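K.L.:
pasting the structure only:
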């Protein structure tokens, strides 16, 4: 754990410059609007250790795969979201010195992420090698109202300097992608142009022909009065911008506002990219900083009105859960079904900006319960639209008849991950995709999606399972051999419990929805049959698999066994490991990890969480007490699941400890990987841990139940939740639970097994004993 940020309910604050933590801070102070975004890089020159990253949603580059030796089935390309032209640069120069925070003396330094407003601020006082002192204040935001706009206000106040201050706003297309397999530059420059009004860089990715145009203009102020002077135009092959400035005396302030529009071919006809980007930048200048910032605050106010969580008595958790919610909403807008959410969002390059199964595990449930059904639908459509490629992916591995294997890592539906034990063995990702289709109907009460789209996906996934299982003659059971579960510290195992259980639950769902669609949507049913070539005889094998699947278990201990052979390991506890060797992925050999009993994240407990309506508290408790002490939580998906289950068995202290780590995973850098970017797609897990864990919310076909707990440290907690189309405001204290029904109709819920009906626009207060 690394604690270097000030605790504050609404803001992330770094009160001094931590040069060793610079990359980590760049991750924390990332900012965006779901369409464009970047790491929290400095605007001015900085020659220290940095990962300068700017990103555009939906733009990707096919990086050639690089492996030690080739195996049949390996993808030839790894899709990456390329580091885009750097649009936020503003260099600061005195007569013969250029500001560089690695070289200049830093007297004071503070940066803030104002989450309520969606604004980044940085204030610092520096002294140059020649003894000139300046105070600088920088504000930056990505507009949530006008999604192509990035704005920066850069102000310089002289303390003891008299002379010319020059500010150089620029766009640089000569960028590198730090994790590129072959150190390739990923952009071609179509046009670099600077006039006295604007500068623009029109770019195109190599090979894929995606295009983006960045245009920038500016305003210059001295002591809050706008000044005009003819700029020095900068126009190079890959860099455009201006040099503007003024003479200043001690106490005087020079401010530059930079208006930048970034327009991509995903949203605009490429013939109009240049015109559109110039017009948007100049229009923003006409509107002005103050009005645009006011609109930014209004847009964020609308979001916070829905998502805000209030926790009284715990500022650390309050800050962290707001940070997680802020980041997920500024990294994904959800208005385009061709886009998904990269594991790092706009905050880093690890995983190439690709989509993984984290989206289905954390993001879709959050969006459904938090009231963003349209975002969940677009994420479901993303997978539906990639069904043909999922079928192609399966065909490459020898599957037939429309069997679908969704990719482990992807941008466009094609598998681009090339580690065999993950890419082709971690087939459980099929299970969570099917799971969320059922989750959508369960949480919303709507079945139209499954009729129009979801049933096709379920059939493809069920066909995959049907072909992937084997029948074991000695066991007289179906088995699934050679897989890797979510616990990636076990590779190529047989009968991973979670994978086997996901298989039969997927098959059950497919059978259920086949009957539902046949009855309720006969036209869609016939269309799906015609399109997929589905034969009723297929269901006979599916039913046989359901009834005869093998599941490893330890009857003496009363637990489900992670996979065949796990109980043969030396069953040590995480507490037996020297803390200096954690995380073990950064200290142990892979051979040592694979032979150990230690778990990256528990497969069994994940399965129990997802299918929790099928397990009673005693079963949850036995498995939790066995697996949690052996789980390292070296996956960002682990803490929140364990927190929910700890709450379900009434272990409030353990639940709180796990919840704290889930919420502050990035802020405190628990796994020593913050420098690589934030864990964007697991961040909603902290919200789920509050709602499904401490509030004990469960939904089952239109019925909502609660079993609330509250940690001793808290005075109360409050959140808003949506199910079957109705918003409820839930507040839990140590004495009572209040449920405010915001709907225009009666809402029925269950609390501790007792039924209640809440009138429209009314509040129900229930005495509880937490």
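P.N.:
Perfect, I can see it now. The structure presented is a predicted model; accordingly, all values stated were derived computationally and were not measured. Numbering: from 1, shown residues only.

K.L.:
CA only for contacts and neighbour counts going forward, please
P.N.:
Noted.

K.L.:
How about the longest helix along the chain, which residues are buried there?
P.N.:
Assignment by DSSP state H gives helix 497-520 as the longest helix of the chain. Residues of helix 497-520 classed as buried by neighbour count (16 or more other Cα atoms under 10 Å): 497-511, 513-514, 516-517.

K.L.:
on contacts alone, who are the packing partners of it?
P.N.:
Counting contacts by 3 or more Cα pairs under 8 Å, 6 or more residues apart in numbering; DSSP states H and E, helix 497-520 packs against helix 429-444, helix 455-468, helix 522-532, helix 538-548, helix 603-610.

K.L.:
So what's the residue count around the residue lying closest to residue 674 once chain neighbours are set aside?
P.N.:
Nearest residue to residue 674 in three dimensions, chain neighbours excluded: residue 24, at 5.1 Å (Cα to Cα, 6 or more residues apart in numbering). By other Cα atoms under 10 Å, the residues close to residue 24 number 25.

K.L.:
burial of residue 317, as a residue count?
P.N.:
Neighbours around residue 317, by other Cα under 10 Å: 25.

K.L.:
Let me know the distance separating it from residue 110.
P.N.:
For residue 317, the distance to residue 110 (Cα to Cα, to the nearest Å) stands at 22 Å.

K.L.:
ditto for residue 504
P.N.:
Counting by Cα to Cα, the gap from residue 504 to residue 110 is 54 Å.

K.L.:
same thing with residue 51?
P.N.:
For residue 51 relative to residue 110 (Cα to Cα), the value is 20 Å.

K.L.:
cool, residue 380 as well?
P.N.:
Relative to residue 110, and taking Cα to Cα, residue 380 is found at 41 Å.

K.L.:
Structure two is appended below for comparative analysis:
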């Protein structure tokens, strides 16, 4: 844990410049708007350590894998969201010296992410090798209103000299992904040019054929006065720039406003991109930077009105949750069911920007409660539309009859993860897809989704489980062989309890939904059964037999579910007894040593107890929690949030609080020494769950919201808002009571600590503790 950034409830602030921490700061200060995003790279040149990153949602490349592709069933490629054209660049020369903070003296430096209003501001004073001092103030944002646009205001003031300052705004498409498997560049140039004050580069991805046009328009000010300027065009391969020379005077600021757009052939015909870019640039430049910034603040104010969580009395905890909510809103807006949520969002290249099970297990609850119903529905439709690919993926591995195995990693539904222990064995991801359907219907009450889309997915998933499970003659029970559970520090194990549990739950839920749809919409059920050749009697009979006879590893003496067969054969040295110098294991131990150890990367058995807590009593949850948590190294970003929620359920407020701090400040404080390659966006949704489901104790029970709150002693009060079936509630939890305000016209009944409370439209209820 590092206390590098200043604690502020609405901002992330960096005071002073540490070049060794720059890549972490680039991740933390990242910007996005759901359509595009960028790391917080400097506008001017920087020859120090940096990871350049600009991204356009949904645009990817199938990078050929280095290993495994020649083996049956292995993916041939890893799909990657591409590092796209760098549109923020502004080269600055002072006389004949280039402004570069890695070469000159940095006299002062600050960087500020304003989460309340949605912009990044950087200011510094620097001295060149020749002794010339300048002050720079740069403000930029990716517009939430015009979501294909961004804008930069870059002001440079000479402090001790008069000289020519050369300002060169540019677009550079000659870029590469750091994680390119064969050092290949993924873009070809289609066209570039400068006309009527607009500079543009249009690129096409190799193989996939996406076209992206990036264009800019610039305005120059001397002081507060806009001035006409002469510029020299610079055209190189995949690169366009305009060189502007300014006769700068000491103490007189020079400001460049740079407007930019990123347009994709996903949304427009390729031949229309140039005209569309011209129109968009004309529209946003006519509004002007200040108006766009005001619109940005208003858009964020609307989001915060529904999404904000207020923690009174603990600034570090407050900053943490707001940072997480801010990044989630920047990453995904739910407007397009072709898009999903990569574990790094728009903050880095790791994991390729692809979709993992994180979305269904961690992100869906956040969007269910904080956004319109269509947002979570679009996340489900993303998977429904890829069902055909999931069936193809399963077929490649030898499964038949419409069985579906959803990919561990994907952009278009094709599996593109090439580590065998993940691709073939971490099959519990199928269960997360089914659980998201259940969660959506439970929360929204929209059972029509089951007949229209959900049941088809559930049957395909259950078909997979029924074929993947084996009957053991020795045990006279069904077993699950050769899997990897959520704990990826165990590979190729037999009878992982979580995987077996969620497989059986999937089949139970499928049988329940079959009964519902047959009753409520028999015509749709019959049409679906015909479409997928569903032999109801035979297939449901198989599901029911597995449900009745499934084997689950369990230790009677300890009273715990075993993570898998043989787990207790391992040497039982707890994490607290490991030398600190050996952590994190993933960086200090060989993979062989990790696999032979007891250590758990993230919640595994506890993931199942979190999902299906209503099936287990508190003593069972406590025994398993107290056994497994001391063996967990939390080297996955997805781990602390689940532990926080379960600790809160068990009334262990101190452990819940510590795990909350860890998950909420995971990136701000760089807990795992890995924020340099991007923030952990999907775990940020888990942070929201740690607050709302953990300390708020929120669940859905019998079609009602239920709250069993628990407040850390460090907090004076906690409040958050929840949208549920047409009502919007504000929940405020203090040490002396809980207040539920209904911010909508519709009356609603909620459960508070098990007691039913009717909250009238625009009314409130106070329950003293």
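P.N.:
Thanks, I have the structure now. Keep in mind it's a predicted model, so treat the numbers as computed, not measured.

K.L.:
ok, back up a step: for residue 380 and residue 110 of structure 1, work out which one has more neighbours and name it.
P.N.:
Each of residue 380 of structure 1 and residue 110 has its neighbours counted (other Cα under 10 Å); residue 380 has more, 24 against 15.

K.L.:
need the contact list for the nearest residue to residue 632 of structure 1 once chain neighbours are set aside.
P.N.:
Spatially, and ignoring its direct neighbours in sequence, residue 632 of structure 1 is nearest to residue 600 (5.3 Å; Cα to Cα, 6+ apart). By Cα atoms under 8 Å, 6 or more residues apart in numbering, the contact set of residue 600 of structure 1 is 487-489, 631-635, 638.

K.L.:
aligned partner of residue 600 of structure 1 in structure 2?
P.N.:
Taking TM-score structural alignment, residue 600 of structure 1 has residue 601 as its aligned residue in structure 2.

K.L.:
quick one: that match and residue 661 of structure 2, what's the gap?
P.N.:
For residue 601 of structure 2 relative to residue 661 of structure 2 (Cα to Cα), the value is 18 Å.

K.L.:
Report the secondary structure state of residue 216 of structure 2.
P.N.:
Judged by DSSP: H, G, I helix; E, B strand; the rest coil, the three-state class of residue 216 of structure 2 is strand.

K.L.:
Tell me how many other residues crowd it.
P.N.:
Neighbour tally, residue 216 of structure 2, other Cα under 10 Å: 28.

K.L.:
Then residue 352 of structure 2?
P.N.:
25.

K.L.:
Which of the three states applies to it?
P.N.:
Here residue 352 of structure 2 is recorded as helix under three-state DSSP.

K.L.:
so which helix or strand takes in the nearest residue to residue 439 of structure 1 once chain neighbours are set aside?
P.N.:
Nearest non-adjacent residue to residue 439 of structure 1, counting by Cα to Cα, 6+ apart: residue 365, 7.6 Å away. Using DSSP states H and E, residue 365 of structure 1 maps to helix 364-370.

K.L.:
What is the mean deviation of that helix from its aligned residues in structure 2?
P.N.:
In the superposition with structure 2, the aligned residues lie an average of 1.0 Å away from helix 364-370 of structure 1, counting by mean Cα distance after the TM-score superposition for structure 1.

K.L.:
Downstream of that helix, the next helix or strand is which one?
P.N.:
Next along from helix 364-370 of structure 1, by DSSP H and E: helix 373-385.

K.L.:
Tell me who's in contact with residue 47 of structure 2.
P.N.:
100-103.

K.L.:
Ignore what I typed, I meant residue 520 of structure 2.
P.N.:
With Cα under 8 Å, 6+ apart, residue 520 of structure 2 has no contacts at all.

K.L.:
now it: how far from residue 460 of structure 2?
P.N.:
In terms of Cα to Cα, residue 520 of structure 2 sits 21 Å off from residue 460 of structure 2.

K.L.:
what do you get for residue 579 of structure 2?
P.N.:
From residue 579 of structure 2 across to residue 460 of structure 2, the span is 47 Å (Cα to Cα).

K.L.:
More neighbours: the two, which one.
P.N.:
Regarding residue 579 of structure 2 and residue 460, a neighbour count based on other Cα under 10 Å identifies residue 460 as having more, with 24 against 8.

K.L.:
Where in structure 1 does stretch 753-766 of structure 2 fall?
P.N.:
With TM-score structural alignment as the criterion, stretch 753-766 of structure 2 aligns to 752-765.

K.L.:
what are the ranges of the strands in the stretch 101-250 of structure 2?
P.N.:
Per DSSP state E, counting those that start in this stretch, the stretch 101-250 of structure 2 carries strands over the ranges 105-114, 119-127, 133-142, 149-158, 163-172, 187-195, 198-205, 211-222, 225-227, 231-236, 239-248.

K.L.:
Kindly reformat those strands as JSON lines containing distance to residue 11 of structure 2.
P.N.:
Converted to JSON lines, these look like this (distance: least, Cα to Cα, whole Å):
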{"stretch": "strand 105-114", "distance to residue 11 of structure 2": "5"}
{"stretch": "strand 119-127", "distance to residue 11 of structure 2": "10"}
{"stretch": "strand 133-142", "distance to residue 11 of structure 2": "14"}
{"stretch": "strand 149-158", "distance to residue 11 of structure 2": "19"}
{"stretch": "strand 163-172", "distance to residue 11 of structure 2": "28"}
{"stretch": "strand 187-195", "distance to residue 11 of structure 2": "36"}
{"stretch": "strand 198-205", "distance to residue 11 of structure 2": "34"}
{"stretch": "strand 211-222", "distance to residue 11 of structure 2": "29"}
{"stretch": "strand 225-227", "distance to residue 11 of structure 2": "31"}
{"stretch": "strand 231-236", "distance to residue 11 of structure 2": "37"}
{"stretch": "strand 239-248", "distance to residue 11 of structure 2": "33"}
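
K.L.:
Right, I'll leave it there.
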